[in-house]
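**Q** sharing a sequence plus its predicted fold:
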Amino acid sequence: MIATQKAPPPEAETGIDPHLRNLAIVVVLGVVMTVLDSTIVNVAITALGKDFDTSLSTIQWVVTGYTLALSMAIPMTGWSVRRFGARTMWLVSLGLFIGGSLLCGLAWSVPSLIVFRVLQGLGGGMLMPVGQTMLVREAGPSRMGRVMSIVSVPAMLAPVLGPLLGGAIVDHLSWRWMFYVNIPLCAAALLAAVRMLPRDTERDADARLDVLGILLLSPGLAALVYGLSEAGNGSSLTGARFLTSVIAGAALVIAFALHALRKREGALIELRLLRTRAFTTATGGFFLYSASVFGLMILIPLFARIVRGESALDSGWLLAPMGAGAMITMSVAGRLVDRFGGHWIAAGGAAIVLIGTLGLTTLDPTTGRAFIMGAMFVVGLGHGMIAPSLMAASYQGLPREAVGAATTGANILIRVGSSFGTAVMAVVLQIAIRHEVPGASGNLAEAASQHTADTPTLLTNAFTETFWWTAAILMAALLPILAVPGKAKAAES
């Protein structure tokens, strides 16, 4: 009798039912452009600076403002979903993103563009965690892998397609179309959400906002991400801006953790609910993996542009095979995770990514594009296995009321991890350049401009040394990944 009551419904065993499929379509439609906008503008920084006749350090805030707004909005997700409902927050967030996109396209000055990018980021920051929360609640444990493979699509393809789309728009259209292109797709997502999402039934009108928590965590994350972004953009690790931001951000995040653990109920993120081996190991592995793979995706275009002298669009194409590889393994990985658990699938994916990364450590100035694209295709095959596996594993053994906290916590760790990886790889590359190129300060443009016969070889050596660091971080990620509990063990707990 008990076993019969606990058995999942037939559709959970055989596949994704129409209601869950519609929900997944709504989430992917809404999230894809918000994630693309994290990278699409990067290739237009020069064009924006010329159009507005301003410095690079000023126009960089078009990217930084969006990133910081994303980081600050994520912690609000759990409380807002409890208080107003997932459907309501989805529609509000998507509306903010569409409005911000339109205003960005109409921007008349740099300050107005930065302000509108912040508005866009506030809406975009909540869409991914709200969408994940809706899908996890609907899917249940038996379909978690397949659902996470669907929601992983935007996150996997955005770093690859963003620079390509941005480069094509900048080369052939006005930069304003980078924002206008969001509007029709997101409007379709908004219409689909209105028609397909069920009315909110899980609302808690008494849910109170943890004001102290938001005052600690959101600025703390913003400061931490900003400091890491500064390091990624070439700032010195001993510079006042980097040190102040990172130390202040880390102190605020630690203070929030202590506050949340002491608070009996109503914390912005209920950290006590997340004291499970599955969540800790899966998100810890994802943090380190994100650092490694995002660092890799920064290094490849830099190598193409600095060492090989390729255009932004051509260098972006080197990342395209990664998306193709991920698409091949992603849907299969989701089904395997539902059947066998994510433990060995994630570990196998990490090993495949490691093989592709080790291939990049053998580059020389004459290495053909086919070899680099082949290595990135291998990385993509592993990437498509890791993302759905670890995302699904992080929810193992968690009660339904902990889904919001888990989703928020995981999104925060992934965002900080990607910023951390970008910063570490940029700093390691600078140090390697100073070591390899005589008289170089670590500045890429300065080192490349020396135009000696040995410069390409010396710069390539600096890049391959840095690829070894990405491989080392990836191997470190294997430790928590191997500790993720298997499906049978999770079911017993």
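**A** Received it, and whenever you're ready, just let me know what you need. Just so we're clear, the structure is a prediction, and the values are computed from it rather than from any experiment.
**Q** when you work out contacts or count neighbours from here on, use the C-alpha atoms and nothing else.
**A** Fine.
**Q** number of nearby residues for Leu191?
**A** 13 (other Cα atoms under 10 Å).
**Q** apologies, that question was intended for Gly239.
**A** Number of residues near Gly239 (other Cα under 10 Å) recorded here: 11.
**Q** same question, the one 5 residues further on
**A** Other residues within reach of Thr244, judged by other Cα under 10 Å, total 15.
**Q** now it, nearest residue through space, not along the chain?
**A** Gly227 (7.8 Å; Cα to Cα, 6 or more residues apart in numbering).
**Q** check which helices and strands the host helix or strand of the one you found sits against.
**A** For Gly227, the enclosing helix or strand under DSSP states H and E is helix 211-232. Applying 3 or more Cα pairs under 8 Å, 6 or more residues apart in numbering; DSSP states H and E, one finds that helix 211-232 contacts helix 61-73, helix 240-262, helix 403-436.
**Q** dump those to a markdown table, plus distance to Leu360.
**A** Shown next, in a markdown table, are the helices and strands packed on helix 211-232 (distance: least, Cα to Cα, whole Å):
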| stretch | distance to Leu360 |
| --- | --- |
| helix 61-73 | 28 |
| helix 240-262 | 30 |
| helix 403-436 | 14 |
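**Q** try it against this one:
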Amino acid sequence: ALVIWLMPKFPASKKYGKSFDWIGFLILGGMFSSLILGIVKFSNYGNLSSANVLIPLFIGIDLLVAYVIYAQKFSKHALVSLSLFKSINFSGATVILLMSGITVNGAMFLLPLYLQNVRGLSVVWSGTYLIFQGVSLLVSRTQIGKLTDRIGTRWVVLVSVVIAVLSTLPFAFFDANTSKYLIWLMLFFRGIGQGGLT
């Protein structure tokens, strides 16, 4: 409602006559849904040879292949044009984004499991603990842009990687008796590192 009310209108400068690619959207949506379902089933069953795991994974892979064929055949109106990957910058940025996403979000997948299964916290309290990381991420993001403008991205990212690693490593040694204040502090620093990485 706020976007409709307050967002300025930016009319397209050119009319390309290109419509939304519903077929590509459905293929990619099915692919991601199937792969995620397969991964979730794998985490439940712990067995890659189970049909409950393999069927969604194979459907996801088949849909990925189907999209590649579809996008090559109808490249003019494909949702994600494969020609983008001919650009070294685009391909490199995609790989780096994937790797940083795995790094950052992998820990975010494990932290609630630690908080709930090892420390015995409820879902609500686990979320409350993670607020410390969210707040520091928010605070650091406002300063990261200024730092990047002043000294460039290289040092911001390198220092952020060091902060993220040093604040994530202690979780390997945390147990049910670890001080909650130490956990909050490490989560706070993880948020700073994550902000710089992102």
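**A** Cool, got the structure. Predicted model only: the values in this text are computed from it and were never measured.
**Q** got a TM-score for the two of them?
**A** Once the chains are laid over each other, their TM-score by TM-score structural alignment, normalised by the length of structure 2 reads 0.83; 197 aligned residues with a Cα RMSD of 2.5 Å.
**Q** just to revisit the earlier point, tell me the spacing between the residue nearest to Thr244 of structure 1 and Gly417 of structure 1.
**A** Distance of Gly227 of structure 1 to Gly417 of structure 1, computed by Cα to Cα, to the nearest Å: 13 Å.
**Q** again with Leu458 of structure 1
**A** 29 Å.
**Q** tell me which of these two has more neighbours.
**A** Each of Leu458 of structure 1 and Gly417 has its neighbours counted (other Cα under 10 Å); Gly417 has more, 25 against 21.
**Q** any figure for the gap between the aligned partner of Ser34 of structure 2 in structure 1 and Glu230 of structure 1?
**A** Alignment note (TM-score structural alignment): Ser34 of structure 2 maps to Ala223 of structure 1. Ala223 of structure 1 is 10 Å from Glu230 of structure 1, where distance means Cα to Cα.
**Q** how about Leu82 of structure 2, nearest residue that isn't a chain neighbour?
**A** Setting aside the residues directly before and after it, Leu82 of structure 2 is nearest to Ala71 in space (Cα to Cα, 6+ apart), at 6.6 Å.
**Q** other residues contacting stretch 89-102 of structure 1?
**A** 30, 34, 80-81, 116-124, 126-127, 130-131, 179-180, 182-183, 186-187, 190, 193-194 (Cα atoms under 8 Å, 6 or more residues apart in numbering).
**Q** stretch 45-63 of structure 2 too?
**A** 27-28, 30-35, 37-39, 41-42.
**Q** which other helices and strands does the longest helix anywhere in structure 2 contact?
**A** The helix that spans the most residues within structure 2, counting by DSSP state H, is helix 123-151. With contacts taken as 3+ Cα pairs under 8 Å, 6+ apart, helix 123-151 of structure 2 sits against helix 88-113, helix 153-168, helix 180-197.
**Q** the shortest one against structure 1, how far on average?
**A** Pointing back at helix 153-168 of structure 2 there. Superposed on structure 1, helix 153-168 of structure 2 shows a mean distance to its aligned partners of 2.3 Å (mean Cα distance after the TM-score superposition for structure 1).
**Q** and the first one, by the same measure?
**A** After superposition onto structure 1, helix 88-113 of structure 2 lies on average 2.3 Å away from the residues it aligns with, using mean Cα distance after the TM-score superposition for structure 1.
**Q** much appreciated, bye for now.
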